[in-house]
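Asker: Dropping the sequence and predicted coords here.
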Amino acid sequence: MSDKMALIPFKQLLHWVMEEHEHSGMVFGMPEEKFYHKTNDRHMELFGEVIDTPVGPAAGPHSQLAQNIIASYMSGSRFFELKSVQIMDELEIAKPCISAEDECYNTEWSTELSIMGAFEEYVKAWFILHVLQKELFKQSERRFMFNMSVGYDLKGIQSPKVDEFVEGLKDASQTRIFQECKAALLESLALFKHVDQAFIEKISPNICHSITLSTMHGCPPTEIEAIIRYLISEKKLHTFVKMNPTLLGYKYVRNTFDKMGYDYIQLREESFTHDLQFADGVEMLKRLKAFASENKKDFGIKMSNTLPVKIARGELPGEEMYMSGRSLYPLTINLAYKLAAEFGGDLKISYSGGADAFNIDRIFATGIRPITVATTLLKPGGYQRFKQIAELLDPLLDNRESSRLDMDKLKALAESAFEDANHIKESRDMLSRKTSLRLPLLDCFIAPCEKGCPIEQDVPEYLRLVGEKRYEEAFDVIVSKNPLPFITGTICTHTCMTKCTRLDYDESVHIRGQKLVAAENGYAGYRQKLSPTEPCSSAQVAVIGAGPAGLSAAYFLAKAGMKVTVFDKRERAGGTVEFVIPDFRISREAIRNDIELIEAMGVKFEFGVNPNISVADYQAKGFNYVFLAIGAGKTSSLAIQGDGERVRGAIPFLEAFNVERKSLNLGKRVAVIGGGNSAMDAARAALRVDGVEEVSIVYRRTKEYMPADEEELAFAQKDGVIFKQLLAPVSLDKGILKCQVMELGQADASGRRSPVAKEGIYEELPVDTVLSAIGELIDYDLLRSNGIEIGEKGKIKVNEETLETNIPNVFIGGDALAGPWTVVGAISHGTKVAKAILNKENMEFKQEFASRISFDKDKQLLEVRAKKAVLQAVCDDDREPGRCLECNYICNICTEVCPNRANLMIPVVGEGLTNRNQILHVDGMCNECGNCETFCPYDDAPYKVKMTLFWGEKEFWDSANTGFVIIKEAPEPVVKLRLNGEVVDVAFDQAGGTNVPIDSSVAALIWTVIQRYPYLYKV
């Protein structure tokens, strides 16, 4: 497999576009629902030209190839900043070269093509766009424009090949490619309904009369100025010059990153000191502005160039990469304001630097225009995002070219950037949306939310049912795997939401809240229809512990027809949820609803049981199986010197708080040590104790690194809890908590920066009571007394598949096995134990649900996803289900995020396929940028794993990919196929049968490509 892209000849490119649109209503995978249709005459003027929208792709991965430009145009782009060229062309760039999981990094700095190869791509795109605007959008007059981009020094720009490029785009009439494209169009008039010879003859050869200069970081000011003077006076071009964020200075950028949560980004101070300085830049711009006016050309600045940063965490190969995206926005918009202020707003600014649907209308309202984007297009949705952006800006168009900036609006926008939630980094954003699964060749669509859930809850199914107000059915779906819907609908740690694809658009779907909506509205009806399963086994199960793990196992066992009794030392069921978690987080009524559901299944309970009773005692009472779900029974002690009497465990405190809070005496000031959910609970509960005036959470890292759920942090802050960061307790003496002051060092294995002590520096806090929330411990003594083996480092020896201990038919799970864990994690253990016991009894594990959701048409699937796949503010509960993208039915992320359109969704009908939609990878269009690997929910790279179509035998043999090349076409096609590492020639008959036995699903995909998508391989 090569990372060199093969360029599609113009005639084949034209046929591809027209045939794909006729066949499927798409253009390079862009669905018709995302085509941008202009319905009014609002426009923008730029350099004397008219453009329908002021947006387009920045010089980069989305403006390198003709198909990229075409895809941008179809969805709303009308200003195209062509990818930069420079004298060093056909670059050898290490791959992958893009990392856009959150903020974006890249190692490309100009086109990967030869200079004239790039020129030909731009000419081909120029012609195709003319045809599309006439044929599909019924526009005769051009309402889009191209802007060329060059670098990096004057000598290179003046070289013959760069000069040929520039002059060719100014007037392409005498070039071979222009004449070839024109002739091909005239030969293909039969393809069109609205394009005729007269229209083709009128297509202008004057492709560009504007240019953007992109200079390398460190380019001397005199060189930059000389280049611009040359472009304006000698080349007669309207000119933008890219300005680097380094103009703001190292200290400003460093402080901004640290303040906004990007403290892990490593900068080189020399990148700032060796680059153009602000004062020199302003003076240069003043001279050039006057020079351009003298030469009757427009001049402005392009905001901004990317920022060079160190490759410190292996994001990409090499030592240095270029940063863009949401982290760049605060820098870029503030630099724009700072420069514009020097000119009193009389400065033309073209903008790129973190623009997206959340801020682009505000950027445009300042008078900044045009605006180009790149990072937002690398996210799921891809080019389709242009339509939303174009529609946002359409009402703001004023049919003119901006002459003066609105400095009040620009100042306000710059100031607000530091507080904008869309640009502040949260440590939780560092969590990968990937699963640990391997990507299959076929049938790969999965819902990452489901796979990220420990019990693989059927999230898209119940979200759709809730959206349709079919609450009882939604409840049925939920309890098929989760017998605690009220509890998990209220306090679940919702790992599903950390995997939600919507995170790459705006915010996760509020999955947990929708579960509670289903529970509250579906419980009563479901409960009325529920009856216990008749026992169908004489075996009995003793479940020790009535917390989430024990309750879950009991539910599934009883549902299958086993006799189950749950024993607990307390007076009622619920475990930690009932006795530790405060009532301001979850109501006791919600807990009781879940307990009643389990009781209705026929589970028996015995309370007040001696906790020291042994496993042997239960076995002696006739229980065939014992499940130890006893929780983590010991509190971690806080190792500090001094007054130990004023130090309490957070868990015992919370238990006491739930029983009788009025009897507690904590004093006026309380310090809670820890950063998890228990610490937040303890802090919020302490504030509700009589006499307490102030509660602080003391944590050795910063708040961004606290493991507590984001909403729990927010609740604590809202309640008035004070966060004392970068402090480690040392001693408590006479009401003073002495803390070691810490600072953040390098990241540890968890990805969190390790706290490092500042030697000799301490902070003293007046404190009456310290609550330790640093974790609970497994009661190993109790386990050893029952003969359960404990391995190295306290790891309990169990069968990982069944959780059976070394004692036959004795199982352990939940906190007792894993230590302090989550409710849903405990449910997964209970489920696993129930399955294991039922398997021993040769009984069926019942986890089905009655409702099944399906779509009648694949096209409807695409339409639904296309409408939902836009950036939007968080919705209310009634509209929240509609934000779900239903990834389990259609994903297509790898097709959306590919700038070159190398991954395609192919509808296939074949035996053995569970989903009609399959992914095909086209080798010749891939440059191995790696973006599809970043966003694929599997732990794999689609461009390496998915079925690959090769355009030639050489490319086939140069690759190890599973895939095929067509070596003979109709009437009886023959392909060379690599499958499972073996290569075989496969001949197809006219009915799609094969001469050799191959997987029927693979054969169906190949036959579909041959029969229905000939334009994919006739290049």
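Answerer: Perfect, I can see it now.

Asker: rest of the way, CA atoms for contacts and neighbours
Answerer: OK.

Asker: By residue count, which strand of the protein is the longest?
Answerer: Secondary structure of the chain read by DSSP state E shows that its longest strand is strand 753-766.

Asker: What lies in contact with that one?
Answerer: The list of residues contacting strand 753-766 from outside it, by Cα atoms under 8 Å, 6 or more residues apart in numbering, reads 669, 700-701, 726-727, 735-748.

Asker: tell me which residues of the helix or strand following that strand are tucked away?
Answerer: Counting by DSSP states H and E, the element after strand 753-766 in chain order, helix or strand, is strand 769-772. Buried residues in strand 769-772, counted by 16 or more other Cα atoms under 10 Å: 769-772.

Asker: Next: stretch 341-357.
Answerer: Buried residues in stretch 341-357 (16+ other Cα under 10 Å): 341, 345-357.

Asker: Go through the residues you listed and flag which are in helices.
Answerer: Counting by DSSP state H, the part of these found in helices is Ala341.

Asker: For Lys469, give its distance to Tyr462.
Answerer: Distance, Lys469 to Tyr462, by Cα to Cα, to the nearest Å: 10 Å.

Asker: swap that for Leu666, sorry
Answerer: Using Cα to Cα, Leu666 is found at 45 Å from Tyr462.

Asker: Output the contacting helices and strands for the helix or strand that contains Asp408.
Answerer: If you go by DSSP H and E, Asp408 is part of helix 407-416. Helices and strands touching helix 407-416, by 3 or more Cα pairs under 8 Å, 6 or more residues apart in numbering; DSSP states H and E, are helix 329-342, helix 360-365.

Asker: Can you list the buried residues in it?
Answerer: 407, 409-411, 413-414.

Asker: try this one side by side with the last:
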Amino acid sequence: MQEYRKTGTIFGIRRFYKADKNKKISLFNEKLEVPFGPAAGPQTQLAQNIVAAYVSGARFFELKTVQVIDGEDTGIAKPCISARDEAYNSEWSTELRVPQAFEEYTKAWFVLKLLSREFDLGDPDGFIFNMSVGYDLEGILTPKIQKYIHDMQDVSNTPIWEECLQAARKHMEQFTRIDEEYLGKISPHVSRSITLSTLHGCPPDEIEKIATHFIKEQQLHTFIKCNPTLLGYDYAREMMNKLGFDYMEFDDHHFVEDLQFEEAVPMLKRLQNLADRLQRNFGVKITNTFPVDVGQNELPAEEMFMSGRALFPLSIAVAKKLSDAFSGKLQISYSGGADIFNIKDLFEAGIWPITVATTLLKPGGYQRIQQMSNVISSLEYPNYVQLELDKLTELVEKSKAQALYQKPIKLPISPKIKEKLPLLDCYTAPCRGTGGCPIDQDIPAYLRYVSEGKHLEALKVIVDKNPLPFITGTICAHPCQTKCTRQFYENSIDIRGVKLEAAENAYDELMATMEKLERKENAPKTAVVGGGPAGISAGYLLAREGYPVTVFEKGNDAGGVCSQIVPEFRISMESVQKDVDIAKFMGAEFKTGEAAPAIDSLKDAGYENIIYAIGAHKHNNLRLDKGEAINSLEFLSDLRVDPRHNVYGEDIVVIGGGNTAMDCARAAKRLPGVKNVSLVYRRDKRNMPADEEELLTTLDEDVTFRELLSPVSLENGYLTCEVMKLGKRDESGRQRPESTGQFVDIKASTVVSAIGEKVDDSYFNELGIQTDPRGRVLVDPDTLETNLEHVYVVGDAHRGPATIVEAIADATKACSSICEIHNKNYERANKNIDLQEPRSKRGILLTDEDPVSQAERCLECSTICESCVDVCPNRANVVINVNDRPQIMHIDRMCNECGNCETFCPYSSAPYKVKFTLFNNEEDFYNSTNQGFYVIDQATKTCLVRYKDKEQTVELNTTSNTDIADGIIDLMETVIDDYDFCLAN
């Protein structure tokens, strides 16, 4: 209540869900406002988790599983959750002792009774708690578990119930709608239902005995958890392989040892009959676990449980198979991969209640519940259980075909930036961080401008640091998109496309309004050798600062690979020329059609600085035992000049798996008279270096991909290749190709070698410029100056083959060492954005029914991030407003070190280890290495503080001589003064 009055939030939840009190569905002889909520898992382990889920919109709570082996005895290693895409976990039951879990669930039940009435969120009797218990009969019959089951049905005679009542009475002044009469009416019957979560390998007769015990002796409404192992190993393996999850490692032992479908159906029918006679609800739970091996160090365990979107195709297939056997009369409690994209279909197919876990572990967290509750509550509630078999069939088929359930051909790149998480002021947009945008563009700023229809303002932000809006808006490798937080909602924003939108809509206006600086008097002249992306960028930047610059390009047109190599169907000469014209407008001179003079001649002509930007054009030779392949760059260059002249024959084979290989294959496909274009690579598609979109586009154009083949010889119109197999992973994480000794022949009139380019180091050596053993030019990393004074090298020549945006970054660095580059800072300042606006987007996923532009999808992480707050199930990361600036603080006592915040923090750090931490007591303080504090005396503001590895006792009112940063002092004082509800009482 104090948090709500201070911040308008409850456990960090900003948007509250109010249920329609007139709409309920009957379950377990109770009335349920929304048959939806969190599954047994991290979101139902602690009272605050359940409270956060309720105020977000959950009304059905499948409590985290309890078992006889509990607490520290479970031996769960940490971290225990990995939820970047499909999720994995190694925590199969509550980490608390069973009596502690009972207390958490009781407290949550009681608090929901108070909040529902106080905030008018719904009927205080409109939600249901469902127990989850495992794993074998012996454990369930122990006194500890029996007491838990008994007490959950009636908590009235337990100490925790009395404690709840006394706490409510003590804090009665906090409420306006709670009184003693209301407290006396709160039901002590926390749960009347149970889900049996049997461990893999539990025999069917034992499962039936446990369920019979629940239904008959305990008089509980009962669900039995059924796993995808009912489908059989072959089905599961084939499905995972087909959908791109072939890297998941599992064998058939669980499928052999677990309950078999032929055993399950008659058992379930017997139990259904028993439940019907005793007037109990009975059904199955499908399913929040699928056991797989830890194959790539996902978690510190040998086996883990998979969930999320990869589980949906298996779970819905189990639902269909069982529903067919019961003619749609078997109730299904569903959890396997449910989310906003399928929840409507699930409910309309007759499946309910529905619970979720994985989707709540991603940015947006508990706030995702509201959207799903809104969807379900808008639908017509059924009066009885009836599965719609036709709709289930449609769902099964959708799960096999929809992209939502398919792993991309290319495994995703790490979304993290290289920087470490700072103690304060950590909000950052990863799209512009290290590993995101090499030129540090303010991407959120121009996305916001485009979303507002202000294309000129957006283009000004872009060209402030990026001289090539058309080229980068068309063929940039867009590393920014691999870091975009939106990928954890639906998919990354098409940042590159938005950039092009701004360029196309505002280019003419930009050219009409740009101001050209006067030439600086006595400014040194610079010669830029090479008119590709790096050269154009250098020319633009220097000219913009008023420095004389000439760009020399031996080709007839500036643009380098963009105008001479990259096919016209990927980028037009018109687009390239617009970027060149921007540089020319600024005052850059371009000399084309002849090679640049030698260094001495350039210096004699008055050029004091020389920048080499000539790229990597030396071809890696493909060695064949017989025959020869042609050079990919020459092939593309010739087709750029005359894309309709075919001298290559009917059957063209391209060797390679990079973007150049894709260009060659697509260009070959357009040649008249070509019948077949094949692309040969020694690994599979997943391990090709090409960008995913280039690979997919090539596939769409019916190029034949011939994977796991290594070319050997070209003779008599056939290319002989050795068949390869994938072995152990190399340092890059890709599996090494290994020989098999088998060979195949591919019809080939021409073979094009596209196995990479390298720097022509002989050119630089002749100039006296030093190179390394790999042929790359040696430069000062801060200035890109070579061993020759005032001679710089940018782009491919010092990096090796690089991206266009990396070439711009190099040009900026070299130019910055020649003169000061003034960015005009068109970026919109954070203070001009109402924080409620970006926060309102958190937890809202966009479906096909939402007409939202790409630019509008931006979450504006540079203004407000809070991913670590969103994704923490236990609410251990909190927002503290310090001097009107939101800061993140970690609360030690609420953290179980699951590791989820580390997965989604954009930095290469773990917030639960790095963020300034509030400790509960001295023991916790000294048991940790986190920087943080423990409040010894709130009145005198005396704290035990660890800061930069130094531990000290500090009175915050007298810190003038301390070495603790002012921002940290302010944070601690703010917590004591304004957020004392975070302190343990």
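Answerer: Noted; the coordinates are in hand. Since this is a predicted model, take the numbers as computed values, not measurements.

Asker: Could you identify the helix or strand that succeeds the longest helix anywhere in structure 1?
Answerer: Longest helix in structure 1, counting residues (DSSP H): helix 115-135. Using DSSP H and E, the next helix or strand after helix 115-135 of structure 1 towards the C-terminus is strand 145-150.

Asker: whereabouts in structure 2 does that next one align?
Answerer: Strand 145-150 of structure 1 corresponds to residues 128-133 in structure 2, going by TM-score structural alignment.

Asker: ok, average deviation of that stretch from structure 1?
Answerer: Stretch 128-133 of structure 2, aligned to structure 1 and superposed, deviates on average by 0.4 Å (mean Cα distance after the TM-score superposition for structure 1).

Asker: quick revisit: could you list the residues in contact with the longest helix of structure 1?
Answerer: Where contact means Cα under 8 Å, 6+ apart, the residues beyond helix 115-135 of structure 1 that reach it are 7, 10, 14, 64-67, 69-70, 73, 82, 85-87, 89-90, 111, 139-140, 142, 161-162, 165, 168-169, 172, 177-178, 181-182, 192-195, 203, 207.

Asker: And the buried ones among these, selectable in PyMOL?
Answerer: Provided next is the PyMOL selection string for whichever of the contacts of helix 115-135 of structure 1 are buried by 16+ other Cα under 10 Å:
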select buried, resi 7+10+14+64+65+66+67+69+70+73+82+85+86+87+89+90+111+142+161+162+165+168+169+172+177+178+181+182+194+195+203+207
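
Asker: any idea where the strands of the stretch 1-150 of structure 1 begin and end?
Answerer: Taking DSSP state E, counting those that start in this stretch, the strands of the stretch 1-150 of structure 1 run over residues 44-46, 49-51, 55-57, 79-81, 98-99, 104-106, 145-150.

Asker: let me fix that: the stretch 401-550 of structure 1
Answerer: Using DSSP E, counting those that start in this stretch, strands in the stretch 401-550 of structure 1 cover 540-544.

Asker: tell me the helices in it, going along the chain?
Answerer: Along the stretch 401-550 of structure 1, the stretches classed as helices by DSSP state H, counting those that start in this stretch are 407-416, 448-451, 459-467, 471-479, 485-491, 495-499, 511-529, 548-560.

Asker: picking that back up, show me which of the contacts of strand 753-766 of structure 1 are buried.
Answerer: Members of the contacts of strand 753-766 of structure 1 classed as buried by 16+ other Cα under 10 Å are 669, 700-701, 726-727, 735-744.

Asker: just checking, which of the contacts of helix 115-135 of structure 1 belong to helices?
Answerer: Members of these lying in helices (criterion: DSSP H): 10, 14, 66-67, 69-70, 73, 161-162, 165, 168-169, 177-178, 181-182.

Asker: Nearest to Ile224 of structure 1 among these?
Answerer: The nearest member of these to Ile224 of structure 1, counting by Cα to Cα, is Val162 at 16.7 Å.

Asker: tell me the contacts of the residue mapped onto the closest one from structure 2?
Answerer: Superposed on structure 2 with TM-score structural alignment, Val162 of structure 1 falls opposite Ile145. By Cα under 8 Å, 6+ apart, the residues touching Ile145 of structure 2 are 66-68, 98, 139.

Asker: what are the ranges of the strands in the stretch 151-300 of structure 2?
Answerer: Using DSSP E, counting those that start in this stretch, strands in the stretch 151-300 of structure 2 cover 193-196, 221-225, 282-286, 291-293.

Asker: Cys496 of structure 1 matches what in structure 2?
Answerer: Aligning on TM-score structural alignment places Cys496 of structure 1 opposite Cys480 in structure 2.

Asker: actually Gly830 of structure 1, sorry about that
Answerer: In structure 2, Gly830 of structure 1 lands on Ala811 (TM-score structural alignment).

Asker: Same question for Val965 of structure 1.
Answerer: For Val965 of structure 1, the aligned position in structure 2 is Tyr934, judged by TM-score structural alignment.

Asker: That's all I had, so thanks and see you.
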